[in-house]
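A.B. asks: Provided below are the primary sequence and the corresponding predicted coordinates.
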Amino acid sequence: MNFESPQNTRRLDGLENLFNVTLNYRRDADIVLREQIMLKTEDTKDKIFPQVLDEKDKLVCWIVSNWNENHERVKYYNELKKHIDIHAVGRHFGKELNNAQYNEILTRCKFYLSFENTDRHYDYMTEKLFNPLTLGSVPVALGAPRYIYERFVPRDAFIHVKDFSSPQKLAEHLLSLDKNVEEYKKYFQWRKHFEVKLVNYPQEHACHACHYIRTKKNYQFFRNLNKWYWSPINDGT
């Protein structure tokens, strides 16, 4: 079981012919467990998301602790902040948050920088994307290519940095949406039919693994786990 990206996972010798089952965020794992967008159930389909714009007193927010000047997300942030005001908090900025404060910020921000600390890996996206979707902030995604995000999230539910030729152009777009309420609201249309399904770490993983082992009857093993997990992503669709 591993939920870190290949970029942040140390390769280990001796993994060949060792494991029988994979539990991962990737769609081609044996047990796939990840945050996802699902059709609303009978109990929730009539519930309308309370889009209270009056409570949104911040335009762009970012919460970050793991800071590395070589990360693409740090380089992009340093350019973006030249063109738009960003409310940045987290351990790196000397403003650690508890869960209540974290939720409050995501609720009060129009846009949240869902910047992953890694990119170009199959199906990799984390709570950095799904928490703002849950709490009512529009994610601005940096990580895998847009087409991979669209496998899991409606294309009109988020903004991708690669939709713009530069951080300045992205900033101009966000500022335009800030002034156009009707255009901003379009990023919440998906909520009429869908909702976010979060994962209960780690209990849910254990339950899925136990169920899989109890019900699966055939035998398998992985000859080269390293090749599977660290294989490069394709640029095409």
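C.D. replies: That came through, no problem.
A.B. asks: can we go C-alpha only for contacts and neighbour counts from here?
C.D. replies: Will do.
A.B. asks: so for the chain, the centremost residue is which one?
C.D. replies: Geometric centre of the chain, nearest residue: Leu129, 2.8 Å, by Cα atoms, centre = their mean.
A.B. asks: host element of it?
C.D. replies: helix 127-135 (DSSP states H and E).
A.B. asks: repeat for Ile48
C.D. replies: Using DSSP H and E, no helix or strand contains Ile48.
A.B. asks: for it, which non-adjacent residue is closest in space?
C.D. replies: Residue nearest to Ile48 in three dimensions, not counting chain neighbours: Lys192, with 6.9 Å by Cα to Cα, 6 or more residues apart in numbering.
A.B. asks: report the buried residues of the helix holding Leu129.
C.D. replies: Lys128, Leu129, Phe130, Asn131, Pro132, Leu133, Thr134, Leu135 (16 or more other Cα atoms under 10 Å).
A.B. asks: this is the comparison structure:
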Amino acid sequence: MSRYLALLRFCRRSGLSCICKYFLVFTFLLCAFIYFLLKIKLSIDYHYAQVLYQTQRSKICQKKINSTQEKPKLILFWTKIFTNSIDANYINSHLFASPGRCDINRCKVTNNRQELCASDAVVFHARGGIKMNDMPQERSLHQRYVLLTKEPPYKTTAIVGHLNYFFNWTATYRTDSDIAYRYFRWRRKDKIVTGASPQSYLNNRQVRAAAMISNCYSQNNREHYIKRLSSVIPVTRIGHCSWNKCHKLYYECLNELADAHPFFLAFENSLCRDYVTEKYANVIKNRRMIPIVFSKDFDLYIPNSFIDANQFSSPENLGRFLIELVKNSTLYDSYFKWANEYELVVPDENDYLCELCKKLNDPNEPNKVYDSMKKWLYDDATCQRWISKLNRTINVSVDETMDYEDSLF
């Protein structure tokens, strides 16, 4: 509203008051129309979600399927991965060949919806275009429906939260998912390095933090936190949300930033349970900056490899700590000792299919169904937002987190 008033004052000063008033009214009515249109579409989708739940049990595949133990398990991708179809030929020849990347080769991937009734698993990507008017019309009793996503809850199509008694398994970044679909993991080395000569990492760099951000309006208000931090120490912003652009490859940009920046702000766009992306992993692989994270899941990070902004009472206190830290090279270098004991593991983008294949071929795998996707996907995620006036985080309501996204708007 303040933006509209400011524009109206400008119009009065410039003598275009009448034209601007009509423009503002038109803009307001257009936004209201789109808002109510989306509300109506949501109501229709929610209605069909309930109808789907009530009728899906009666829509049993009538085709006779020759199911044998030797037959490879068929995995059907019902939706795209974002806007791209899965490359079935590559997956089948790279993952499930003999030998292939997976330890097991008794699976096959397809995009062909004509093979729905023959499929052992049907995969739905949360941002791949799940639409109530484009759902499977039949379902086999042995099938597992799988929800696939690496996105935080507020970047997941809201209709997913209303598909109760629909999904059997989840493949997400969450540690309680049935199938791991994470950006990275870490493990202890088989041989721990002892007695290594100390290495200097600070190299006379002055206190300065870097940030590479493409999502300009985060759910957790990270931009507000960074703005206050930048009043204490210099912060270099690179990406869509700044005038500074790096037109090189990501790792080249990261390495150039490391020349003058001892710290990197690896703040995610959401502060939700288990949500940690490649932002942290890329800095760890670079091994020239200390990542500063904003999280509540310490066990997701390599021990003693990061600084947690949540442990400071304010951005200013974090900034003052960083100023003192660069004065002590021994203390700064201690944040890199993890490399003697731990290592980062970044899985291939399709490795989750190996685990899915193992589960499909396990005769002892118990039956399971998610009776409330809203609870698991949204409530249990416990997303939070940092509030500048309070100097702390508060919980984000589930209704706000459930953000409907339609490709038409």
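C.D. replies: In hand now; what should we look at? Values in this document were obtained by computation on a predicted structure and should not be read as measured data.
A.B. asks: hmm, back to that, so the helix holding Leu129 of the first structure matches what in the second structure?
C.D. replies: With TM-score structural alignment applied, helix 127-135 of the first structure matches the range 278-286 in the second structure.
A.B. asks: who touches that stretch?
C.D. replies: Outside stretch 278-286 of the second structure, the residues that touch it by Cα atoms under 8 Å, 6 or more residues apart in numbering are 183-184, 251, 254-255, 264, 266-268, 289-291, 293, 305, 344.
A.B. asks: what's the mean distance for it versus the first structure?
C.D. replies: The superposed stretch 278-286 of the second structure is, by mean Cα distance after the TM-score superposition for the first structure, a mean 1.6 Å from where its aligned residues fall in the first structure.
A.B. asks: distance-wise, check the counterpart of Asn304 of the second structure in the first structure relative to Pro145 of the first structure.
C.D. replies: Under the alignment (TM-score structural alignment), Asn304 of the second structure maps onto Asp156 of the first structure. Taking Cα to Cα, to the nearest Å as the measure, Asp156 of the first structure falls 15 Å from Pro145 of the first structure.
A.B. asks: neighbour count: these two, which is higher?
C.D. replies: Neighbours were tallied for Asp156 of the first structure and for Pro145 using other Cα atoms under 10 Å; the higher tally belongs to Pro145 (22 against 13).
A.B. asks: one step back: what lines up with the residue nearest to Ile48 of the first structure in the second structure?
C.D. replies: For Lys192 of the first structure, the residue aligned by TM-score structural alignment is Asn340.
A.B. asks: I figured its match hits Arg188, correct?
C.D. replies: No - if you go by Cα atoms under 8 Å, Asn340 of the second structure and Arg188 don't touch, sitting 9.4 Å apart.
A.B. asks: helices of the first structure, start to end?
C.D. replies: All helices of the first structure, identified by DSSP state H, fall at 72-80, 99-108, 127-135, 146-149, 167-179, 181-185, 203-215, 225-229.
A.B. asks: just name the most buried of those.
C.D. replies: Among these, ranked by average contacts under mean count of other Cα atoms under 10 Å, first place goes to helix 127-135 (a mean of 21).
A.B. asks: residue contacts, the nearest residue to Arg155 of the first structure once chain neighbours are set aside?
C.D. replies: Spatial nearest neighbour of Arg155 of the first structure, excluding adjacent residues (Cα to Cα, 6+ apart): Tyr149 at 7.9 Å. Contacts for Tyr149 of the first structure (Cα under 8 Å, 6+ apart) come out as Asp123, Met125, Arg155.
A.B. asks: could you find the closest non-adjacent residue to the first one?
C.D. replies: The one in question is Asp123 of the first structure. Closest residue to Asp123 of the first structure apart from its sequence neighbours, by Cα to Cα, 6+ apart: Arg26 at 5.5 Å.
A.B. asks: number of nearby residues for the aligned partner of Gln36 of the first structure in the second structure?
C.D. replies: When the second structure is aligned by TM-score structural alignment, Gln36 of the first structure is paired with Arg185. Neighbour count for Arg185 of the second structure, taken as other Cα under 10 Å: 14.
A.B. asks: so Arg185 of the second structure is in contact with Val345, correct?
C.D. replies: Yes - if you go by Cα under 8 Å, Arg185 of the second structure and Val345 touch, sitting 5.2 Å apart.
A.B. asks: output the longest helix belonging to the second structure.
C.D. replies: For the second structure, the helix that runs over the most residues, judged by DSSP H, is helix 17-55.
A.B. asks: next SSE after it?
C.D. replies: Assigned by DSSP H and E, the successor of helix 17-55 of the second structure is strand 73-77.
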